[in-house]
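**Student:** would you be able to build a 3D model of this:
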Amino acid sequence: MSQFAFGSGNMWGYQTQDANGNTIANITPLKFGEVQDVGIDISRDVKLLYGQLQMPAAVGGGKMKIDVKAKFARIAGRVFSDLFFGQTMTGGTLTGVQNDTTGASIPSSPYTVTVVPPSSGTWSRDLGVVDSNGVSYVRVASAPATGQYSVAAGVYTFAAADTGKQVFISYAYSATAAGAKAMTLQSLPMGYVPTFGMDLALGFGGKQMNWRFPNCVASKLSVDPKQDDFTENSLDISVFADAAGIVGYVYTSE
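**Tutor:** Next up is the predicted model:
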């Protein structure tokens, strides 16, 4: 029976060296969740030798490359960190954003609105105030006039003349969350990049075609939010040979 493949398959990546060139002692495979699309492009340059005739007398192979592009939906900070940035992640702290869509009325004296971050979090940064018409209030250091506000530690102060007006307050906050991950992106010296391996398994009718590339570098990471659809992430990957000249492996059931 002939072999076919159906669907986008299952894909894993695993960092083998961090961006500083340190070998990873305990390699941790990471599965790409909800893979949408994978493309493997294998191309080579060809060199044509001509004599006095119109057609080539010989054709030789030149440079060759393997490029992989994977689109996936599941958001996993470790995939971004291990396979693209190669930098350290810390766990347990969530930095969230509260985009106010319900609004609050400015009360009478002392004309303040105190925000309450979710998950018993702590206010960390102001992201602005708008009125019911979508007009932005202007932040000032103190003593706000009409259409202005000041803020300290999550307490927003408005002008007495704005009492009763509806305002929508947005802000950032931090909270403790067991599954949360945080990464500080640093500018590294030229040439510093993490390396990783990847496996792609494609199956149909009880048969498999598996691709394995032990030496990869990611050249591009894209995160594409959409207005009315799920966000897709994509990773562009370049494959290279090891010291023995091995680029990868292909296995088929046939």
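
**Student:** from here on, contacts and neighbour counts on C-alpha atoms
**Tutor:** Fine.

**Student:** just to check, residue 47 is in contact with residue 60?
**Tutor:** Yes: Residue 47 is within contact range of residue 60, at 5.1 Å (criterion: CA atoms under 8 Å).

**Student:** the more surrounded of the two?
**Tutor:** Shown here are residue 47 and residue 60; by other CA atoms under 10 Å, residue 47 has more neighbours (13 against 9).

**Student:** going along the chain, name the helices of this structure.
**Tutor:** Listed in chain order, the helices of the chain (DSSP state H) span 77-80.

**Student:** dump the residue contacts of the residue of it most remote from its centre.
**Tutor:** Within the chain, residue 52 marks the point farthest from the mean C-alpha position, 54.8 Å out by CA atoms, centre = their mean. With CA atoms under 8 Å, 6 or more residues apart in numbering as the criterion, no residue contacts residue 52.

**Student:** could you measure from residue 145 over to residue 125?
**Tutor:** 22 Å (CA to CA, to the nearest Å).

**Student:** for residue 103, same thing?
**Tutor:** On the measure of CA to CA, residue 103 and residue 125 end up 18 Å apart.

**Student:** next: residue 75.
**Tutor:** Residue 75 is 24 Å from residue 125, by CA to CA.

**Student:** equivalent analysis for residue 6, please.
**Tutor:** Counting by CA to CA, the gap from residue 6 to residue 125 is 48 Å.

**Student:** same check, this time on residue 148
**Tutor:** Relative to residue 125, and taking CA to CA, residue 148 is found at 17 Å.

**Student:** now do residue 203
**Tutor:** Residue 203 is 48 Å from residue 125, by CA to CA.

**Student:** repeat for residue 207
**Tutor:** 54 Å.

**Student:** neighbour count winner among residue 6 and residue 125?
**Tutor:** When neighbours are counted by other CA under 10 Å, residue 6 and residue 125 differ, and residue 125 comes out ahead with 16 against 9.

**Student:** before we compare anything, build this one as well:
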Amino acid sequence: MINFGSGYLYGISSATNSTPRKFGTLQDVTFDFTFTTKELYGQQSFAVDVRRGEGKFTGKAKFANISGGLVNDIFFGQNATPGLILSVIGELGNIPAATPYTVTVVNAATFDTDLGVVYAATGLPFTKVISNPATGQYAEASGVYTFSAGDAGIPVLIDYLYTTATGGTRIALTNQIMGTTPTFMAIFTAHVGPKVATLKLNQCTSTKLSFATKLEDYAIPEMDFSIMVDSSNTLGWISFAD
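**Tutor:** So this is what the prediction gives:
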């Protein structure tokens, strides 16, 4: 059969009763079989016999739709909880004309991390201090920003992070012991008309996850993985329509 298009790729974590994860907006998938070889030579230039040695089976997938569940189950295999860490870029705040010279951000109740303050009119940055800020400085505590009398009445733009308990997935990236290896089953299938090609790989582990952004282009994460035999000494199955 011939093949056209990227096909479909799924990963299923080896953890008990795991949810199948589809690689969304799949761009391309590559599978590579490679072997080391040993050549036997006589007096002539070319080998009289060649034998295979160690084999290696690897895969690579590029996909545009990023899923927290997929990334955690297939790559990190760590503790995932519902929720999000969200960013606010350039929230407008007006420093009061009279004391106290404080600005409380909209999401102060679940404030996470300060990312800086700039003058709204010029874009020049403020300098962060612990307390008692002078002109051009600020202090922050739990989403409450304190400025000096020298900046009274001036609009500012504030960047920060805050959290929510719903809407996505948060993954705790803990320092795991060497040898900890999340594994998953990979299924690739491609349809061309009525014909179907399928590759089922019983045990894989992801070896690399790349995420690159680019001006005026889409981010296309890329995941590399290695395929190994399972407890039955089987890589998996491959099926082609003739």
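
**Student:** quick check: the aligned residue for residue 189 of the second structure in the first structure?
**Tutor:** Correspondence of residue 189 of the second structure to the first structure, assessed by TM-score structural alignment: residue 201.

**Student:** not counting its neighbours along the chain, what's nearest that match?
**Tutor:** What sits nearest to residue 201 of the first structure in space, not counting adjacent residues and going by CA to CA, 6 or more residues apart in numbering, is residue 210, at 4.5 Å.

**Student:** for residue 83 of the first structure, give me its contacts.
**Tutor:** 13-15, 194-196, 217-218.

**Student:** so the match of residue 189 of the second structure touches residue 207, yeah?
**Tutor:** No: Residue 201 of the first structure is beyond contact range of residue 207, at 10.3 Å (criterion: CA under 8 Å).

**Student:** in the stretch 1-150 of the first structure, which spans are strands?
**Tutor:** For the stretch 1-150 of the first structure, applying DSSP state E, counting those that start in this stretch gives strands covering 10-17, 30-31, 35-49, 58-72, 89-99, 104-105, 112-114, 122-131, 138-139, 148-152.

**Student:** out of those, which one sits most buried?
**Tutor:** Neighbour counts (mean count of other CA atoms under 10 Å) averaged over each of the strands of the stretch 1-150 of the first structure peak at strand 10-17, with a mean of 22.

**Student:** what does it rub up against?
**Tutor:** 23-24, 27-32, 35, 79, 82-83, 194-202.

**Student:** follow-up on the earlier one: tell me the contacts of the match of residue 189 of the second structure?
**Tutor:** Taking CA under 8 Å, 6+ apart as the test, what residue 201 of the first structure contacts is 9-11, 208-211.

**Student:** ok, it to residue 209 of the first structure distance?
**Tutor:** Counting by CA to CA - residue 201 of the first structure and residue 209 of the first structure are separated by 6 Å.

**Student:** do residue 220 of the first structure as well
**Tutor:** 26 Å.

**Student:** what about those two, which has more around it?
**Tutor:** Neighbours were counted for residue 220 of the first structure and for residue 209 using other CA under 10 Å; residue 209 has more, 18 against 12.

**Student:** that one reaches residue 9, doesn't it?
**Tutor:** No: between residue 209 of the first structure and residue 9 there is no contact under CA under 8 Å: 9.6 Å.

**Student:** okay, and the common contacts of the two?
**Tutor:** 201-203.

**Student:** what do we get in the first structure for residue 13 of the second structure?
**Tutor:** Per TM-score structural alignment, residue 13 of the second structure is aligned with residue 15.

**Student:** per the alignment, residue 153 of the second structure pairs with which residue of the first structure?
**Tutor:** Using TM-score structural alignment, residue 153 of the second structure sits opposite residue 164 in the first structure.

**Student:** any figure for the gap between that match and residue 213 of the first structure?
**Tutor:** 63 Å.

**Student:** these two: which is more packed in?
**Tutor:** Counted by other CA under 10 Å, residue 164 of the first structure and residue 213 do not tie: residue 213 has more neighbours, with 21 against 13.

**Student:** please name the nearest non-neighbouring residue to the aligned residue in the second structure for that one.
**Tutor:** Alignment note (TM-score structural alignment): residue 213 of the first structure maps to residue 201 of the second structure. Leaving out its chain neighbours, the residue that sits closest to residue 201 of the second structure by CA to CA, 6+ apart is residue 236, at 4.4 Å.

**Student:** dump the residue contacts of whichever residue in the first structure pairs up with that neighbour.
**Tutor:** Aligning on TM-score structural alignment places residue 236 of the second structure opposite residue 248 in the first structure. Applying CA under 8 Å, 6+ apart, we find residue 248 of the first structure in contact with 211-215, 241.

**Student:** try 10 Å this time
**Tutor:** Residue 248 of the first structure is in contact with 66, 197-199, 211-216, 239-242, counting by CA atoms under 10 Å, 6 or more residues apart in numbering.

**Student:** same thing with residue 29 of the second structure?
**Tutor:** 5-9, 59-63, 188, 222-224.

**Student:** quick one: end-to-end distance for stretch 89-104 of the second structure.
**Tutor:** 15 Å.

**Student:** sorry, back to before: what is the burial count for the residue nearest to residue 201 of the first structure?
**Tutor:** 18.

**Student:** how near is it to residue 37 of the first structure?
**Tutor:** Distance from residue 210 of the first structure to residue 37 of the first structure, by CA to CA: 16 Å.

**Student:** returning to that earlier point: if any of the contacts of strand 10-17 of the first structure are buried, put those into a PyMOL selection.
**Tutor:** Here is the PyMOL command that selects only those of these that count as buried (16 or more other CA atoms under 10 Å):
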select buried, resi 29+30+31+32+35+79+82+83+194+195+196+197+198+199+200+201+202
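
**Student:** most widely separated two among the contacts of residue 201 of the first structure?
**Tutor:** 11 and 208 (13.2 Å; CA to CA).
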